[in-house]
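Peer 1: can't give you the sequence, but here's the structure:
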């Protein structure tokens, strides 16, 4: 539906937020304003306390206002690291809920789905979660509906999985406000190849290969799907081969040709990537992480983790904690 009214969008930024997600939202809106010759969109940067916020790229941003001073917005998007928490959770979450009650559409980009889910405002809604955060999100919010699409629009909850998806979401907002023609022109301005909407799945990298999951042969895709569904209770490779309708030898040959790894090594990599998500973005002990990816002992997890990532899991966690802001939750080292 087209409108001549100004659409005011707020971006609530947390320390360590991904800067690309912010610019990917704002730049298309700015271009749309230029193309139509009027300010269809306006935007404000918001932080919890109104103070300067440093992005993950160590670039500082000066917000226009504190969250407590926000009066009315058409839309508000949270941008953050997955570990981000409000310093004053009760009042800040209460403010978000008040804005939602008064008609503000609430959304999140990339890691911003975590503090949004913690606020309670995603209850009963689907959310787009970046594939690299999916395991940590599912572990913390097991009852939430997690979408693997690049963007999710569920009633008045809008979420985008990452920076490129944020650009797509902005194009969607532009199309709704001033038409598909302007949205297409904006996309062409930035040489954005296509506007992706709901129903378009995220592309995931194939470990150790120059490909993505959607480029793989059916046999390999089906096997990976089974692996992904059984990270906590590992399957026997022979059982997987039987389920996808090939011999173990054939499965190994196709896997080696397309991913550069055997099915067993690839399966282990999937389990280690889930383990890394839980270690870096969760509050779990190494023992708890071991159980979550199907290991009876922490010793085996540590050995495999070090082989895959070249660093001990405790050192990996220490490294990421060094860059977290003081108000963010720091994961334990036990």
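Peer 2: That came through, no problem. This is a predicted model, so every value here is computed, not measured.
Peer 1: going by C-alpha atoms from here, please, whenever you check contacts or count neighbours.
Peer 2: Noted.
Peer 1: excluding chain neighbours, what is closest to residue 45?
Peer 2: Spatially, and ignoring its direct neighbours in sequence, residue 45 is nearest to residue 63 (4.6 Å; CA to CA, 6 or more residues apart in numbering).
Peer 1: ok, now residue 180?
Peer 2: Nearest residue to residue 180, sequence neighbours excluded (CA to CA, 6+ apart): residue 174, at 7.7 Å.
Peer 1: residues near the one you found, how many?
Peer 2: 25 (other CA atoms under 10 Å).
Peer 1: could you do residue 315 as well?
Peer 2: Applying other CA under 10 Å, we find 11 other residues in the vicinity of residue 315.
Peer 1: could you do residue 168 as well?
Peer 2: With other CA under 10 Å as criterion, residue 168 counts 26.
Peer 1: so what touches the helix or strand where it lies?
Peer 2: Applying DSSP states H and E as the criterion places residue 168 in helix 163-178. Helix 163-178 is contacted from outside by 1-3, 20-22, 24-26, 28-29, 32, 40, 109-110, 150-151, 160, 180-184, 186-187, 195-197, using CA atoms under 8 Å, 6 or more residues apart in numbering.
Peer 1: after it comes which helix or strand?
Peer 2: The helix or strand immediately downstream of helix 163-178 is helix 180-189, counting by DSSP H and E.
Peer 1: which of the residues in that following helix are buried?
Peer 2: Within helix 180-189, the residues that count as buried by 16 or more other CA atoms under 10 Å are 182-187.
Peer 1: take the residues you listed and lay them out in CSV including distance to residue 84.
Peer 2: Formatted as CSV, those follow (distance: CA to CA, whole Å):
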residue, distance to residue 84
182, 35
183, 32
184, 35
185, 36
186, 32
187, 31
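Peer 1: and here's the other structure:
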């Protein structure tokens, strides 16, 4: 497969005219935090390697940096050696991405924050992948911007940065800020950037190289459709399940949910028992406890604030519900959550 433009014929070139110079490669930096998601990083760097290969020309270069300057381990233990120091004020870069996973809310490095601000002042495009937007937000570089990040990090991020607009998309490209939800979405992001840099032919060639038969747009949803994720096709249940997921801070009443489904409360309870396998209350409670667990892991919110964000009257009520869930989990004969 070749996607090189046809070379000019000798008859069209003046003998005294020098061959056109190759364009300067775009340089992309990756700031890798300990525990960074390897899949997200690979999905971002590999398309550039493929572009170079397909064009038989170095149109992209990249470097790595890590806080502390030592080898940085990915979430699966694979280590990458940085080749640029955090704080380097003379490095070459057109775009710089922060790639983070785990609990980015707990990572605070003043030197890295200062460096990101310096890069922004230089006019370098800055991006965050997976949990990387946390670091940009902490540095004040997403103020007044729209951003996305991995759905797992969204609840804690929204609690910590309520003034930043978060969209649950694959990626967002907004002027000199780029944010990406991570995972395979990083491949779609890079394909879109390659198209902007070098045209759709190269982007399609790279996509085909990786057996990726559809380049997704940034606004595509992150998560699998509820019908597939939960295995439910009943439109009445789907309306209720979607409403539950988006109303955790102020849980909807059983009557309100039944009205959404356009059935009686008794009929809705039967739908949950027959199609989900647990009661409506048990499912809703499980969603709220899962959110509370996420906030404990990825934010510095107090127990009282977490309780408020997940629809519990106070921290004590949340603690009791969590304790009952743990006790229930120790019983091998059951997998549901009791009230």
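Peer 2: Thanks, I have the structure now. Since we're looking at a predicted model, the values are computed, not measured.
Peer 1: got a TM-score for the pair?
Peer 2: Overlay of the two chains. TM-score (TM-score structural alignment, normalised by the length of the first structure): 0.83; 306 aligned residues with a CA RMSD of 2.6 Å.
Peer 1: residue in the second structure matching the residue nearest to residue 180 of the first structure?
Peer 2: Using TM-score structural alignment as the criterion, residue 174 of the first structure maps onto residue 194 of the second structure.
Peer 1: if I look at its match, how far off is residue 215 of the second structure?
Peer 2: Applying CA to CA, to the nearest Å, the value for residue 194 of the second structure to residue 215 of the second structure is 11 Å.
Peer 1: what residues are up against the residue positioned nearest the centre of the first structure?
Peer 2: Within the first structure, the residue whose C-alpha comes closest to the C-alpha centroid is residue 130; the distance, by CA atoms, centre = their mean, is 2.9 Å. Going by CA under 8 Å, 6+ apart, residue 130 of the first structure touches 110-111, 148, 150, 161-162, 202.
Peer 1: and if we set it to 10 Å?
Peer 2: By CA atoms under 10 Å, 6 or more residues apart in numbering, the contact list for residue 130 of the first structure reads 109-111, 113, 137, 146-151, 160-162, 165, 202-204.
Peer 1: all strands for the first structure, in order.
Peer 2: For the first structure, the strands defined by DSSP state E cover 7-13, 41-47, 53-54, 60-61, 65-66, 75-79, 105-109, 126-128, 145-147, 151-154, 157-160.
Peer 1: closest one to residue 233 of the first structure among these?
Peer 2: Closest approach to residue 233 of the first structure among the strands of the first structure is made by strand 145-147 (20.8 Å; CA to CA).
Peer 1: in the second structure, what residues pair with that closest one?
Peer 2: Using TM-score structural alignment, strand 145-147 of the first structure corresponds to residues 165-167 of the second structure.
Peer 1: what comes into contact with the matching stretch?
Peer 2: Under CA under 10 Å, 6+ apart, the answer for stretch 165-167 of the second structure is 142-149, 151, 154-155, 157-158, 172, 181, 219, 221-222.
Peer 1: thinking again about what came up before, which one in the second structure is aligned with the residue nearest to the centre of the first structure?
Peer 2: Counting by TM-score structural alignment, residue 130 of the first structure corresponds to residue 150 in the second structure.
Peer 1: before we move on, what about residue 54 of the first structure?
Peer 2: So residue 54 of the first structure corresponds to residue 73, using TM-score structural alignment.
Peer 1: repeat for residue 69 of the first structure
Peer 2: Using TM-score structural alignment, residue 69 of the first structure pairs with residue 88 in the second structure.
Peer 1: quick one: the closest residue to residue 128 of the first structure other than its chain neighbours from residue 163 of the first structure, how far?
Peer 2: In space, and not counting its chain neighbours, residue 128 of the first structure is closest to residue 147: 4.6 Å by CA to CA, 6+ apart. Counting by CA to CA, the separation of residue 147 of the first structure from residue 163 of the first structure is 16 Å.
Peer 1: residues contacting residue 202 of the first structure?
Peer 2: So residue 202 of the first structure contacts 128-131, 147-151, 161-162, 165, 212-214 (CA under 10 Å, 6+ apart).
Peer 1: okay, it and residue 231 of the first structure: tell me how far apart.
Peer 2: For residue 202 of the first structure, the distance to residue 231 of the first structure - CA to CA - is 20 Å.
Peer 1: what of residue 141 of the first structure?
Peer 2: Residue 141 of the first structure is 17 Å from residue 231 of the first structure, by CA to CA.
Peer 1: who has more neighbours out of the two?
Peer 2: Remark: of residue 141 of the first structure and residue 231, residue 231 carries more neighbours, 21 against 15, as counted by other CA under 10 Å.
Peer 1: that older thread, quick check: neighbours shared by residue 194 and residue 215 of the second structure?
Peer 2: Contact with both residue 194 of the second structure and residue 215 is made by residues 188, 203-204, according to CA under 10 Å, 6+ apart.
Peer 1: and these as CSV, adding distance to residue 64 of the second structure?
Peer 2: Shown next, in CSV, are these (distance: CA to CA, whole Å):
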residue, distance to residue 64 of the second structure
188, 21
203, 24
204, 27
